[in-house]
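Visitor: below is the structure, and that's it, no one-letter string:
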């Protein structure tokens, strides 16, 4: 899987990976955006925009959602409407026309670094 990289000065340190609870989300302000960050049981770390596009209000972002798997797809279910979003791409699993931003992530010396928003290859 190819990962879009950003120059080193575009990576923002957020927290230590050990501070992230497995299958729980946290919110951080990164590059001026509210980002939901998740660590899964297989030690992968993902970052999505912390906005539920199906919610009518701003409360209850994706960081408060339930993390799970559908086959090989890690996802977070929105807390309000339970729509599942692929943690790798931000695409809604129930509606291919809906997605949330996905951000580049890397772990350096135990520190989670968030890069800029990924751009769809499509």
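Guide: In hand now; what should we look at? All values reported here derive from a predicted model rather than from experimental measurement.
Visitor: going forward, measure contacts and count neighbours with C-alpha atoms only.
Guide: Noted.
Visitor: what's the closest non-adjacent residue to residue 114?
Guide: residue 105 (4.8 Å; CA to CA, 6 or more residues apart in numbering).
Visitor: neighbours around that neighbour, how many?
Guide: 25 (other CA atoms under 10 Å).
Visitor: helix or strand: which one has it?
Guide: Residue 105 belongs to strand 102-108 when assigned by DSSP states H and E.
Visitor: other SSEs contacting that strand?
Guide: With contacts taken as 3 or more CA pairs under 8 Å, 6 or more residues apart in numbering; DSSP states H and E, strand 102-108 sits against strand 45-49, strand 111-117.
Visitor: return the distance of stretch 14-28 from the chain's centre.
Guide: Stretch 14-28 has its C-alpha centroid displaced from the chain centroid by 11 Å (CA atoms, centre = their mean, to the nearest Å).
Visitor: before we go on, here's another structure to hold up against the first:
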């Protein structure tokens, strides 16, 4: 079992969302975990990240369609609406640190990507 970007909290319930190979590097995918829309990303180095899909600047669920990149070596996603950049690690907006989106623990178990939103 490989665990990527797992947080010690909220990990008691995992929801399978897709196969690891279904996620294309540097592209996002929107998944539904319970009633939560989650944006899941796979970077070129194979790391996985999960953020809330809601863009607080535009009011739309679009972060999964954003442009994946880096700022200062940290993986990021730029909203496709107004181009604000969010850290994939912390969810904090690089352009306005007072704004953040939630991050969620994510892991791979037997080739299946799982997310915890509890």
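Guide: Sure thing, it's come through. All values reported here derive from a predicted model rather than from experimental measurement.
Visitor: distance check, the residue nearest to residue 114 of structure 1 against residue 65 of structure 1.
Guide: 19 Å (CA to CA, to the nearest Å).
Visitor: compared with structure 2, how much does the strand holding residue 105 of structure 1 deviate?
Guide: Superposed on structure 2, strand 102-108 of structure 1 shows a mean distance of 0.6 Å to its aligned residues (mean CA distance after the TM-score superposition for structure 1).
Visitor: helices of structure 1, start to end?
Guide: For structure 1, helices defined by DSSP state H do not occur.
Visitor: where along it do the strands fall?
Guide: With DSSP state E, the ranges of strands along structure 1 come out as 12-16, 25-30, 33-39, 45-49, 66-70, 73-77, 84-86, 102-108, 111-117.
Visitor: nearest to residue 92 of structure 1 among the ones you listed would be which one?
Guide: Nearest of these to residue 92 of structure 1, taken as CA to CA: strand 84-86 at 4.4 Å.
Visitor: that closest one against structure 2, how far on average?
Guide: So strand 84-86 of structure 1 averages 0.4 Å relative to structure 2 (mean CA distance after the TM-score superposition for structure 1).
Visitor: count of residues packed around the residue lying closest to residue 10 of structure 1 once chain neighbours are set aside?
Guide: Closest residue to residue 10 of structure 1 apart from its sequence neighbours, by CA to CA, 6+ apart: residue 115 at 5.9 Å. Residue 115 of structure 1 has 24 neighbours, counted by other CA under 10 Å.
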